[in-house]
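J.: this one's sequence-less:
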């Protein structure tokens, strides 16, 4: 494979225009990138890059070589990933990340079923409410809730969530049920990470400011406060579905409920999805039935 040494590093530098950016993309050190690109130039006996203190520019020879060698890189990627698609049984390591509450409650039990059925799979799971960078963190799969921002990644819809405004019957008996958004100004609202709620009004989504005397960054704590009559809460349906079914909480202002949004499995942009990821996604879709 000596002929391939430095190729990935050179392509990254050529596309990013920077050794630093190339190092971040590949998850390697700047020194490693520089050393391998220099060795490649020496092996080819051709200067591929012009380096200055401020930027890196492809030489004419470098431009030609970059255009040609990228086809080989794509072919190598497709050949390598194509082998994985022919595995009949998932095996090896899969690294994934998901939001804490959703991951604990919904994702990991399905992952455990997947591992039980496929004993040759090793899972490294990171549950975090910070959106981890897939490429930088080396993740094979990430669970994202809501609207997707990074269009460079591949995504599969796993399920959906809805935000619902609700309150306990005791609160509504005591303070009355609001029928317009403006009436929320006369009510106690239980506030989570944001003092704005998403609503749908006049054919568009918007945010309204709410106020109240309880602020907490835990959805479960807000559910408990709502059940005990402390105020109105807006939460995703998976927090309050059981309470609504049991009558402990009552949906209100349903005509202003925002449209449902997706629960997604996202993964690095490859032509082929590895067997591990593909099969786990199938398990998640089946387990998170909308």
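T.: Looks like it arrived, so ask away. Values in this document were obtained by computation on a predicted structure and should not be read as measured data.

J.: going forward, measure contacts and count neighbours with C-alpha atoms only.
T.: Fine.

J.: So residue 231 is in contact with residue 184, correct?
T.: No - Residue 231 is beyond contact range of residue 184, at 10.4 Å (criterion: CA atoms under 8 Å).

J.: okay, now the one to match up with it:
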């Protein structure tokens, strides 16, 4: 049993990114986790991790060992889920990741409702605007938006989402409204987590690089800057609907708005038979609005 404790500690350190986070997940002290990993390295007679004061990295041996050990623990979790299916209820741990604002506003309340209905389920939510590797970081499912790039994952469309280029009346009092994409370079563009905006031209997707004196990786901060007339912003409808309705913002370039911006649940292929994941994704699809505002 000691070996399994050591392997579990090693796997959780990699999944969670730090000894402290792994200890929190396992309900033990960080020193205990560190000791278990050291004992595992001694047992295998090789180093699995490079440890520095700032980060933890896998050695070549550690990468190989983690790949196999992760599959073992994934198998244990799937076995627990299968037992739960026999009992007619989701069971075990459910870990998910989503973009921060979207996750906090729309996903977290639905997860909480799901756990109320299934209190035997353990839930871990991780909200970040970083593109997470859900397999290596041990997540069951990720909520993503727009065009999907990773064909190795299975995706289920949950609902639609639209994006708008908007500006405040105060901004348009100083600058004319753009009517073509070629006019964007003459405007102050407020830049969020990406420096290109997505449009549709003659049915084809086009990305236009934008630039400006303002940048932040926060949707609420981007919205506030647009409302205060600092420039143009491209934001989802659920941010801007009420401000478009009351005239605080004006939508421009609507003829170029693209529709390839759905919300997806994506998960590894080996998770597709997981009962808890099946129940959960259906729960999201049923309760997320089929069209976000506008």
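T.: Happy to help now that I have it. What you are looking at is a predicted structure, and each value in this text was computed from that prediction instead of being measured.

J.: Neighbour count for residue 231 and residue 184 of the first structure, which is higher?
T.: Between residue 231 of the first structure and residue 184, counting by other CA atoms under 10 Å, residue 231 is the more crowded of the two (24 against 18).

J.: Skipping adjacent residues, who's closest to the more buried one in space?
T.: Distances taken as CA to CA, 6 or more residues apart in numbering put residue 188 closest to residue 231 of the first structure, at 4.8 Å, once the chain neighbours are dropped.

J.: can you pull the contacts of the one you found?
T.: 211, 212, 213, 230, 231, 232 (CA atoms under 8 Å, 6 or more residues apart in numbering).

J.: okay, stretch 33-47 of the second structure sits on what stretch of the first structure?
T.: On the first structure, no counterpart of stretch 33-47 of the second structure exists by TM-score structural alignment.

J.: The first structure: helices as residue ranges?
T.: Ranges of helices within the first structure are 7-16, 19-26, 30-44, 60-85, 100-102, 108-117, 134-137, 169-175, 219-227, 237-246, 275-287, based on DSSP state H.

J.: Contact partners for residue 90 of the first structure?
T.: By CA under 8 Å, 6+ apart, the contact set of residue 90 of the first structure is 118, 120, 121, 275, 276, 279.

J.: Now the fifth one: closest residue in space, sequence neighbours ignored.
T.: So that's residue 276 of the first structure. Take residue 276 of the first structure and drop its neighbours on the chain: the residue closest to it by CA to CA, 6+ apart is residue 90, 4.9 Å away.

J.: For burial, what's the neighbour tally of the residue mapped onto residue 88 of the first structure from the second structure?
T.: Aligned against the second structure by TM-score structural alignment, residue 88 of the first structure finds its counterpart in residue 88. Residue 88 of the second structure sits with 10 neighbouring residues when counted by other CA under 10 Å.

J.: now do residue 142 of the second structure
T.: Residue 142 of the second structure - counted by other CA under 10 Å - has 24 other residues nearby.

J.: Just the strands from the second structure, written as ranges.
T.: Using DSSP state E, the strands of the second structure run over 49-51, 56-58, 92-98, 121-127, 141-145, 153-159, 163-167, 190-191, 196-201, 204-209, 214-215, 233-236, 250-252, 263-268.

J.: got these as TSV, with distance to residue 12 of the second structure columns?
T.: Listed next are the strands of the second structure as TSV, based on distance: least, CA to CA, whole Å:
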stretch	distance to residue 12 of the second structure
strand 49-51	13
strand 56-58	12
strand 92-98	13
strand 121-127	13
strand 141-145	17
strand 153-159	22
strand 163-167	37
strand 190-191	36
strand 196-201	36
strand 204-209	39
strand 214-215	35
strand 233-236	35
strand 250-252	46
strand 263-268	18
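
J.: which residue is nearest the centroid of the second structure?
T.: The centroid of the second structure falls nearest to residue 98 when counting by CA atoms, centre = their mean (2.6 Å).

J.: Trace that one over to the first structure, please.
T.: Residue 98 of the second structure maps onto residue 98 in the first structure, by TM-score structural alignment.

J.: Let me see the contact set for its match.
T.: 107, 125, 126, 127, 128, 129, 142, 143, 144 are the contacts of residue 98 of the first structure under CA under 8 Å, 6+ apart.

J.: quick one: which of the residues you listed is nearest to residue 161 of the first structure?
T.: Nearest to residue 161 of the first structure among those is residue 144, at 11.4 Å by CA to CA.

J.: And for that closest one, nearest residue in space, chain neighbours not counted?
T.: Of all residues not flanking residue 144 of the first structure in the chain, residue 264 sits nearest, at 5.1 Å (CA to CA, 6+ apart).

J.: One more: residue 130 of the second structure?
T.: residue 99 (7.6 Å).

J.: And for that neighbour, the neighbour number?
T.: Applying other CA under 10 Å, we find 19 residues neighbouring residue 99 of the second structure.

J.: Was I right to think it contacts residue 127?
T.: Yes - counting by CA under 8 Å, residue 127 is a contact partner of residue 99 of the second structure at 5.5 Å.

J.: right, so of the strands of the second structure, which gets closest to residue 288 of the second structure?
T.: Nearest to residue 288 of the second structure among those is strand 153-159; the distance by CA to CA comes to 6.8 Å.
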